[in-house]
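S.K.: Pasting the sequence and the predicted model now:
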Amino acid sequence: MSEIEQNPALSGQRNDPSFENVWQELKWRGLVHVSTEETELEKVLSGESITYYCGFDPTAPSLHLGNLVQLLNMRRLQLAGHKPLGLVGGSTGLIGDPRQTAERVLNTKETVAEWVGKLESQVSRFLSFEGENAARMVNNLDWTANLSAIDFLREVGKYFRVGTMIKKETVAARLNSDEGISYTEFSYQVLQGYDYLKLHQLYGCTLQTGGSDQWGNLTSGTDLIRKAEGKSAYAYGTPLITNSDGTKFGKSEGNAIWLDAEMCSPYTFYQFWLNTADADAISRLKVFTFLSRAEIEALEKEVAERPFARKAQKELAYLVTSLVHGVDATEKVIAASAALFGQGELGDMDEATLRAATQELKSTTVTGEDLDIISVLMASGLSESKSAARRTISEGGAYVNNVKYSDHEAVVSREDLLHGRYLLVRRGKKNLAVVEVS
C-alpha cells in the first residue's frame, strides 16, 4: 500500500458533490487568484483527464507551508481525475527565482542535488503514483543539463521580448531598486517557460499551477507554447495567504514552518495550527484540508456559537499535522500536550517530542545526584525562595514529572529523570518549567 493510501487525511474524495465541478470547488476554497481564460479552463477541467504540473525549486532542504498550498492543490486536481507532474527544479534551483528584495545566494551544485532528493521525497508523499491518472516526478535538469547556451538562445530566447520581460512584477520591482537584478535571475522566467514547453512536448501537459507571485513565470510558459507550438496552454495562480491581523502567514516566532520534521517538529507544527485565530480558522480549513463544504460550514457555525471550544482549530491542527507527519505522529503530539498538564504518561513521550513540547518553557541546567524538592522548585524558577517553595508544597501545588510532592524533605532521584536527563516541574495547574540534570 502506498504512503498516500495509508494516510486517510490525504485520501479525499474525487469531488465534493455540492459543487458542479472542481474549478468551482477551487474557487470556493479561495484557491484561485488569477488565471488564463477562466471560462475555457473551467471547461477543460470539467472534461477528460489532462496533464498538469507545479514546480518546486530546491532553495532549501525542505518545503514550507507556502509550498503545502500547492501540494494540496495538486492533490485536489488529481482527485478530480487529472494527471500530475511534480517538478523539482534541479536546474532552476541552481539559479533561484528573483525575490522582491535582493539577489539570492547561489548554492553549490552538490547542495542543490542533495536538496532535490529531499524535495522529491516530500512532493511524492502528497500524490498517488498508481491508477489511470498516476503522478510522475520530473527534474528540469534532465532537459537543460546538455543544452548549450547557443542552442538555448536560438531555440528559446528568440521567442521572448525584453520589453515584456521587464514588465513582470518582481523584475520591475528589482529594476527600480538599488539592488538591481542580475542577468542570471532575469533569465529565470525564460527557464521556467522552457520547462512548460518541454513538459507540453514530452507529456502533453496543458496546465501549470503556482502562487500568484509567480504569475509572470507561469505566463512565460503559456506564451512560449503558443508561439513555439501554436497551441493553447493554461495557468492559474493561488493567492498569497495572509493572516486576518495583517501578519505574515506561515511563520511562528519569526521562523518558517517547514514540512521536514527535523526542521520543525510535529509538536511545533501542531501547535502552530492549534493557535490559529478564530477569524482565520475557516479559511485555513478550506485551503489545507479535504473536508467537504458541509463539514466546514458546520465548523463555521460552531466557531460563531462556541468560539471558546476551539473545535475548528483542533480539527485543523489534527488534519494538517496528519497530512504532513502522519496520523501516528499526530496522536503522539496530542498525547504529549495532555501529558504536560498531568493528563497522560510523560514516560511514554519520546525524547524528541519531549524537547519540542517543552522548548518554549523556562529551562535551566543543574548538576548533582539526587535533588531535594525544594532545590528543584527553586532551580526551575517557579519558586523564588525556599519559603515560597515550602508554601507551594504545603498548598499541594508542587509536581515533578506529574507526581505530586507533599513532603518538604522529599528527594527527586536520578531514577525519576525522563530520558535520564529531564525533570518537568509544575506549580499548580499551568506553571511549567524544565530542569535538565547534567
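M.R.: Sure, I can see it.

S.K.: CA atoms for contacts and neighbours, from now on please.
M.R.: Will do.

S.K.: Thought Ile241 was touching Pro31, still the case?
M.R.: One correction, residue 31 is Leu, not Pro. No - the pair Leu31 / Ile241 is not scored as a contact, 9.7 Å apart, by Cα atoms under 8 Å.

S.K.: These two - which one has more neighbours?
M.R.: Each of Leu31 and Ile241 has its neighbours counted (other Cα atoms under 10 Å); Leu31 has more, 22 against 18.

S.K.: who's in contact with the more buried one?
M.R.: Listed by Cα atoms under 8 Å, 6 or more residues apart in numbering, the contact partners of Leu31 are 73, 237-239, 287.

S.K.: Please compare the first structure with the one that follows:
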Amino acid sequence: MTDILDELRWRGLMAQSTDIGALRAALAEGPVTYYCGFDPTAPSLHHGHLVQLIVMRHLQQAGHHPLALVGGATGMIGDPRMSGERQLNDKDTVAGWTDRLRGQIERFLDFEGENGARMVNNLDWIGGLTTIDFLRDVGKHFRLGTMLAKDTVARRLESDEGISFTEFSYQILQGLDFLELFRRYGCTLQTGGNDQWGNLTAGVDLVRKAEGASAHVLTTPLVTKADGTKFGKSEGGAIWLDADMFSPYAFYQFWLNADDADVVRFLKIFTFRSREEIEELERAVSEAPGAREAQRALAEDVTTLVHGPDATERVRRASQALFGRDDLRELDPATLRDAVAELPQGPAEVGRSTVMDLLVATGLEKGRNAARRTISSGGAYLNNEKVTDEEQLLRTEDLLAGGYALLRKGRKNLAVATVDEA
C-alpha cells in the first residue's frame, strides 16, 4: 500500500486536516490510535456513516488502532443541525439504538489481533459527570467567542428559532470525548465528516489545553453527484444500513443505478478495490457503458460490505430473475417481496383475470386494445413466459410466493399483479 494519506486522498476520502505534515509523520511512525463517533439519533446508520466506517477500515488495514465510539450520552442531545432543534429521545430509546449501532459497526472492523478495534460508549464518562466538575474541569477550557463562531452555531443564532443551550453545549461534550480517549487509550486522531470540522477541532483544542499534547483531525468531504446535487437519497428517504429499514435488494439497486459520471468515483470511495481494478472498470465505462460492468461491481461490493455475501447473492439472483435470467420460483419470499416492492401493482383474481386485464390493471397498458396489440406482437410476459393468448387466465400455479405474478411488457417494463391470499 502507498502512504495511507495518499491512498485516502486518491480515493476522495480526504478534505481537511489540522496539520497534514504532523499527521503524516505520526502515521509513518505509528501505530496511531484513532477514533470516530456515531450518535444514536436514529435506529440505524446511513450512507454518510458508511464513508466514516470505510475510512476507519482503511486506517486499520494500514496498521493503526481504531476506537469506535457510540454516543450513548451525546445521542441524548444530538449534534446541532443547520436549522431546527432536534427532538430529544428518551433514555430507553437511545440505549436501544446504541446497541443497534454497535452491532452495525462491528461488521466493518476487525476486533482481533495486535491492532484490534475497541468499542466505547461516552455514557461511561459523561453519565457520571457532575455539573460542577463539568464546568470546572471541562468548561473552563472553552471560550465563548470560539464556540459562537462555529458555522452551525452562527447560522442557528441568525435564524428565527435560534439554538438552545443544550445543543450549543454539544461541541463541549464531543471535545471531552477526545480528551477522555486520549487519557484512556492514547488516542491522538479523530476522523469525521467535513461538516463536523468545528466539533472535531474543539477536541484538538481541549487536548492541547488540558494535557499540553498534540492531537489531529482528518475529515472526509461531502459526497455529491457529478452534477453537484446531494448524494444518497432514495424515494423513501435515507439509504439506511439496516436491512429492515432499507432492504438489501433496494440497497443493491441504489448502487446499481449509479450514473456513469459518478460510478468510478464511488468505486474509489465505497469499495476496497485496487487502483488497477478501478482503472480497468473505468475503461469499461468508457468503452462499453451499456454493459454497466462498473455499476455491477459497485453494487456487489457495497452490498457485500454492508449486508454480507449471502444477501448479495440473493439480491443479485432476484435482479436477474425479474428479467428472465434466473428462476423466479427459487427466490425466497422476503427477497421477492423486496424485489417487487417498487414496481407498479394492480389487483388480480385467479380464474377470472386475463393477462390482458392484468396489463391494464397494473398500468403497463392504458386500455384493452393496447394490451391486445402487445400480446399479439409477442411483447407480453407472465412470470417471464411469453403470452400468446390474449384470453389466458391467471391460474393458481402462476402465483409466486406472497401472491404475486410478474408481468413484463417488452424487455424492461415490469409490474406486479397481486392476489389477496387471505
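M.R.: Cool, the structure landed. Everything numeric in this text was worked out from a predicted model, so none of it was measured.

S.K.: TM-score for the pair, please.
M.R.: Once the chains are overlaid, their TM-score stands at 0.96 when taken by TM-score structural alignment, normalised by the length of structure 2; 420 aligned residues with a Cα RMSD of 1.6 Å.

S.K.: which residues in structure 1 does stretch 329-346 of structure 2 align to?
M.R.: On structure 1, the counterpart of stretch 329-346 of structure 2 by TM-score structural alignment is residues 347-364.

S.K.: likewise stretch 70-79 of structure 2?
M.R.: Counting by TM-score structural alignment, stretch 70-79 of structure 2 corresponds to residues 88-97.

S.K.: quick one: Gly55 of structure 1 and Leu26 of structure 1, what's the gap?
M.R.: 19 Å (Cα to Cα, to the nearest Å).

S.K.: Which one's more surrounded, these two?
M.R.: Shown here are Gly55 of structure 1 and Leu26; by other Cα under 10 Å, Gly55 has more neighbours (24 against 18).

S.K.: How many neighbouring residues does the aligned residue in structure 2 for Asp178 of structure 1 have?
M.R.: Matched by TM-score structural alignment, Asp178 of structure 1 corresponds to Asp160 in structure 2. For Asp160 of structure 2, the count of nearby residues is 9 (other Cα under 10 Å).

S.K.: Find the helix or strand that the aligned residue in structure 2 for Leu106 of structure 1 is a member of.
M.R.: In structure 2, Leu106 of structure 1 lines up with Leu88, judged by TM-score structural alignment. Following DSSP states H and E, there is no helix or strand that holds Leu88 of structure 2.

S.K.: Distance check, Leu88 of structure 2 against Ala73 of structure 2.
M.R.: 12 Å.

S.K.: who has more neighbours, these two?
M.R.: When Leu88 of structure 2 and Ala73 are compared for neighbours, Ala73 comes out ahead with 22 against 12, by other Cα under 10 Å.

S.K.: Now stretch 93-104 of structure 2 on structure 1. Mean distance?
M.R.: Stretch 93-104 of structure 2 differs from its equivalent in structure 1 by a mean of 0.5 Å after superposition (mean Cα distance after the TM-score superposition for structure 1).

S.K.: quick one: contacts for the aligned residue in structure 1 for Val207 of structure 2?
M.R.: Aligned by TM-score structural alignment, Val207 of structure 2 pairs with Ile225 of structure 1. Listed by Cα under 8 Å, 6+ apart, the contact partners of Ile225 of structure 1 are 196-197, 200, 231-233.

S.K.: Helices - which of those residues land there?
M.R.: 196-197, 200 (DSSP state H).

S.K.: any idea which of these is closest to Asn21 of structure 1?
M.R.: The shortest approach to Asn21 of structure 1 among those belongs to His200, at 24.3 Å (Cα to Cα).

S.K.: in the stretch 151-300 of structure 1, which spans are helices?
M.R.: Here the stretch 151-300 of structure 1 has its helices, by DSSP state H, counting those that start in this stretch, at 162-165, 169-175, 183-186, 188-203, 215-229, 266-274, 278-288, 293-305.

S.K.: Same list (those) but as JSON lines, adding distance to Leu354 of structure 1.
M.R.: Formatted as JSON lines, the helices of the stretch 151-300 of structure 1 follow (distance: least, Cα to Cα, whole Å):
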{"stretch": "helix 162-165", "distance to Leu354 of structure 1": "51"}
{"stretch": "helix 169-175", "distance to Leu354 of structure 1": "43"}
{"stretch": "helix 183-186", "distance to Leu354 of structure 1": "43"}
{"stretch": "helix 188-203", "distance to Leu354 of structure 1": "43"}
{"stretch": "helix 215-229", "distance to Leu354 of structure 1": "42"}
{"stretch": "helix 266-274", "distance to Leu354 of structure 1": "9"}
{"stretch": "helix 278-288", "distance to Leu354 of structure 1": "27"}
{"stretch": "helix 293-305", "distance to Leu354 of structure 1": "31"}
